[in-house]
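**Student:** need a structure here:
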Amino acid sequence: MKQPFRKKHGPLNLQVAGRYRILGLLLVLWLTGLALTASAWTAETDPERITIIVSLKIKPYMDAVQGIREQLVKRNDVALNVMFMDAQNDAGHDSLAKRMGASPPRLAVAIGPEAMEFLWTRFQSAAVKKMYAMVLDPERVVPGYARRCGIGLNIPAERQIKEFKEKLPELKRIGLIYHPGMNQGFALQAKTAASQNGIELMLLAVDSLDEISVVLNNHWATIGGLWMIPDRVVISESLIPYLIKSAMANNVAVIGYNRYFIESGAACALVRKYQTMGKQAAEMALSMLYEDVCEPTIPAYEVLINPRVLETIGLSYPASQGPENQP
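**Tutor:** Here you go, the predicted model:
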C-alpha cells in the first residue's frame, strides 16, 4: 500500500522550507546592510557647518563675507551661517553665545576684532575650530595669537619696503611716522628691511598728535617720502589731508594704506582687497576643516600709484607700472 504523499515527501518539504527561511534571513540581512550603508553615506555627506561672526555691518567686513560666500557657495560639503554682533541690544553678547552654543558649528570665523575677542573669550568650545579675518594687530586683541589661525590686516614690513623699491625707485630716504608704544617692533623691522634694500628709513616717533607737526617740520628737508601706517594713536582721518598737503608743499611723497590716501593726494598706497581676503579666508577654512592646517597668509592687497602727484613733486613714474596700478 502506497504511503500518503505528505508523509512520503515530508523530509523534502522540510528541506525546502528551511532553504526559504535561510534565503529570507539573507534577504533581511542584505536589506539591513543597505539601510546601514545608506545611513552612513548620508551622515558622511552632511555638510560641514561654518558660522561667520561679523563685528559690524560696514562695507569692508561685508566685502569679506561676500568673498567667503563666493568661494564656498558652489560646494555642497559646507553650509554657511552668518551672525552679526549687536552691541546695542546684546551688549554682553549673551544672546549670541547662547545661539552659538545651541547649535555649534564645526568651524567659526570671526570677521573683525570684536568678533575675534568674542570667539576666543566668550565662546568656549574645544569642539569648534576657530579662525579670524580682517583684524589689525590680532596679538593685541587676543594675547598669544601666535597659536591662533587667521588672516590679519598687517602687511609685513619687508614686503612693503620691497614694494616701495619697485614702484618708487627714486625714493631713497623715507620717514616713518608712528607711535612707539603701538608700532615700535614694526618700525625696527622696517628699518632693517629698508637697509637691506638700499633705502634709508628715518624713524619719526611721536607720542601724541600735538608732536606730529613739530617732528615733521624738522625733517621735511631730509626726507623724500613720508610713510604712514595704521596707528590708532597718531593717525586720524581728519589729519590725513593736512599731512598730505604739507608734504606736497615740501615735495615729499606720501605713502598710505587705503584708498582715502590716494583720494586725498597721496603718491602711493597699499590697499587691502577685502573681498579677495574673504576668498583667502574661505580657502583657509577648508584647510582647517579637512586637513587641520593653518598656513601664515599675507592679506591680499594692491599697490596704487598716483602719477599726477609724482609728476607734481618731481618724481618719475616707472614705465613698468600699468593702468591697473593707478587709482
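
**Student:** hey, let's count contacts and neighbours off CA atoms from now on
**Tutor:** Fine.

**Student:** Can you tell me the SS state at residue 83?
**Tutor:** Using DSSP: H, G, I helix; E, B strand; the rest coil, the structure places residue 83 in strand.

**Student:** Can you tell me the closest non-neighbouring residue to it?
**Tutor:** Closest residue to residue 83 apart from its sequence neighbours, by Cα to Cα, 6 or more residues apart in numbering: residue 53 at 4.9 Å.

**Student:** can you give me the strands in the stretch 151-300 of the chain?
**Tutor:** In the stretch 151-300 of the chain, the strands defined using DSSP state E, counting those that start in this stretch lie at 173-178, 200-205, 225-228, 253-256, 268-272.

**Student:** Here is a second sequence; please produce its structure as well for comparison:
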Amino acid sequence: MATTNGTQLFPYSVGATRLLFFFMLVPWFLTLQESRTVNAEEAGVRRIAVVVSQNIKPYLEAVDGVNLALSKTSEATVEVVKLWRFQTSERPSLAKSLLERHFDLYLAIGPEAFRFLWNHFDSNSALKLYSIVLNPQTILGPGNKFCGIPLNIPVQEQLRIIAAGIPNARKIGLLYDPSYNEEFFKNAANFASMRGIEIVPLKVDSRKEIPSLLKNYLTDMDALWLIPDRTVISESIVRYVIKEAFIKKVPTIGYNRFFYESGALMAFIFNYQELGGQAAQKVLAALSDRTCSDSVPLFQVWINKRVAEKLERNVPETILPPFVFGP
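**Tutor:** Presented below is the predicted three-dimensional model:
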C-alpha cells in the first residue's frame, strides 16, 4: 500500500471502503422509500386489507382474483390477513392492530372473516365489504347493515334459468329441511306461480326420510331442485338422490360442480377467481363514492349433455350465457 513518510495514503482497504459507502447509502435509501410511500398516498393509492377466513381453495382463488384485478390498476394495494392463524382469543388484538393501521377498506372473504369484521369494526370508522358468504343475514341476524357479494343467486333468477333450461317443467320438487329453508321455499313458490310453475315442497326433518319421500313423490315431478341445506346435503345423499331421479327420468338441478359430476342435468357454478375479481371492482367503486349495495355473484349454468342424451332431453347445439356446456 502506498505511503508518504510512513503514513498510508489510503488508510482503508477496498472492502472497508465499499462497506463504508454502503452504510452511507442506507439513510438515503430509507428516505427514498419513505418518500415513495408518501408520494403513493398523495397520488391516491388506497390500502386494502383482505381478511381470509380459511386456508381452502375457493377462498385462496378469490384472493388471487382480487390481487389480479387490482394489479391492473394503480389505485389500490392489497395486504392479505390470514384469519385462520389467529385463535379466537387473539382476534380482538388483531382487530385493534388492523384499525390502528388505518386501511382505506377491509374486505372479508368467507363467513368467519365476515363475522370478524362486522363484530370488531365499527361501520362509521371503517369501510367494509364481504364476498363468498352464503346467507349473510343468518350470520349477523336481522337489523344489521352489510354490503358485498353474497354467495346467493336470487331465487327469481334461478327460476328464470330453470324455466329456460327445462322449459317443459311444470312441477318441480324442492328437497329441503323447513328448519333452514322454509323462507326459500315460500319465495320460490311465489315467483314460480308467476311463471305457471308449481314448486312441490319435499320436506324432511332428517336424512332417513329421504328414500320414502322420493319413492312417493318423485315420479310426479318434472324436475328435482337441490339447494344448500344442512340436513339434506352430503356427498352420499347427493349421489343417491340424483341416481334415484335419473332412474325415473327426472332431471336434477344442483348448485356446484359436484352435482354436475354426479349426474345433475343443470348446475349453478361459481368461479371463485372471477368472484374475487368482481369483489375487487366493488372495492374500487366503494372507495370512489363511499356507497355500496349487495351485488348478484357472477355465475355460470353448466349443462350436462351426456345426461341430457340419456334422459332423452333435446339440447340445442348452441346456447347463450349464463348457460355453457360443462366439461
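
**Student:** Now compute the TM-score of the two chains, please.
**Tutor:** The TM-score (TM-score structural alignment, normalised by the length of structure 1) is 0.82; 289 aligned residues with a Cα RMSD of 2.3 Å.

**Student:** follow-up on the earlier one: neighbours of the residue nearest to residue 83 of structure 1, how many?
**Tutor:** Each residue near residue 53 of structure 1 was counted by other Cα atoms under 10 Å, and the total is 25.

**Student:** and it, what does it touch?
**Tutor:** 82, 83, 84, 85, 108, 109, 110, 111, 115 (Cα atoms under 8 Å, 6 or more residues apart in numbering).

**Student:** Structure 2: which residue goes with the last one?
**Tutor:** To tie it back to what came earlier, the one meant is residue 115 of structure 1. Residue 115 of structure 1 maps onto residue 113 in structure 2, with residues paired by TM-score structural alignment.

**Student:** do the same with the third one
**Tutor:** The criterion is TM-score structural alignment: under it, residue 84 of structure 1 has residue 82 as its aligned partner in structure 2.

**Student:** Touching, the match of residue 115 of structure 1 and residue 83? I think so.
**Tutor:** Yes. Using Cα atoms under 8 Å, residue 113 of structure 2 is in contact with residue 83, at 6.8 Å.

**Student:** Pick out whichever of these two has more residues nearby.
**Tutor:** residue 113 (24 against 21).

**Student:** Now that one. Nearest residue, chain neighbours left out?
**Tutor:** Nearest one to residue 113 of structure 2, counting by Cα to Cα, 6+ apart, is residue 53 at 4.8 Å.

**Student:** distance of residue 44 of structure 1 from residue 77 of structure 1?
**Tutor:** 10 Å (Cα to Cα, to the nearest Å).

**Student:** Pull the contacting residues for the nearest residue to residue 259 of structure 1 once chain neighbours are set aside.
**Tutor:** With sequence-adjacent residues excluded and distances taken as Cα to Cα, 6+ apart, residue 259 of structure 1 is closest to residue 271, at 6.3 Å. By Cα under 8 Å, 6+ apart, the contact list for residue 271 of structure 1 reads 257, 258, 259, 301, 302, 303, 304.

**Student:** what's the spacing between residue 239 of structure 1 and residue 246 of structure 1?
**Tutor:** Residue 239 of structure 1 is 11 Å from residue 246 of structure 1, by Cα to Cα.

**Student:** When the two are compared, which one has more neighbours?
**Tutor:** Taking neighbours as other Cα under 10 Å, residue 239 of structure 1 and residue 246 compare with residue 246 leading, 17 against 11.

**Student:** Distance of the residue opposite that one in structure 2 once aligned relative to residue 174 of structure 2?
**Tutor:** Under the alignment (TM-score structural alignment), residue 246 of structure 1 maps onto residue 244 of structure 2. Note on residue 244 of structure 2: its distance to residue 174 of structure 2, by Cα to Cα, is 15 Å.

**Student:** So what does residue 53 of structure 1 match up with in structure 2?
**Tutor:** In structure 2, residue 53 of structure 1 lands on residue 51 (TM-score structural alignment).

**Student:** my bad, should have said residue 274 of structure 1
**Tutor:** Per TM-score structural alignment, residue 274 of structure 1 is aligned with residue 272.

**Student:** ok, that match - how many residues close by?
**Tutor:** Neighbours of residue 272 of structure 2 using other Cα under 10 Å come to 23.

**Student:** Kindly report the same for residue 52 of structure 1.
**Tutor:** Neighbours around residue 52 of structure 1, by other Cα under 10 Å: 22.

**Student:** I'd guess it is in a strand, am I close?
**Tutor:** Yes. Under three-state DSSP, residue 52 of structure 1 sits within a strand.

**Student:** For structure 1, which segments count as helices?
**Tutor:** Taking DSSP state H as the test, the helices found in structure 1 are 5-8, 10-44, 59-72, 94-102, 113-121, 138-141, 157-167, 180-196, 212-217, 240-249, 259-263, 274-291, 307-312.

**Student:** Kindly reformat those helices as JSON lines and extend each row with distance to residue 234 of structure 1.
**Tutor:** Below are those laid out as JSON lines (distance: least, Cα to Cα, whole Å):
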{"stretch": "helix 5-8", "distance to residue 234 of structure 1": "106"}
{"stretch": "helix 10-44", "distance to residue 234 of structure 1": "53"}
{"stretch": "helix 59-72", "distance to residue 234 of structure 1": "22"}
{"stretch": "helix 94-102", "distance to residue 234 of structure 1": "34"}
{"stretch": "helix 113-121", "distance to residue 234 of structure 1": "20"}
{"stretch": "helix 138-141", "distance to residue 234 of structure 1": "17"}
{"stretch": "helix 157-167", "distance to residue 234 of structure 1": "19"}
{"stretch": "helix 180-196", "distance to residue 234 of structure 1": "10"}
{"stretch": "helix 212-217", "distance to residue 234 of structure 1": "8"}
{"stretch": "helix 240-249", "distance to residue 234 of structure 1": "10"}
{"stretch": "helix 259-263", "distance to residue 234 of structure 1": "15"}
{"stretch": "helix 274-291", "distance to residue 234 of structure 1": "24"}
{"stretch": "helix 307-312", "distance to residue 234 of structure 1": "24"}
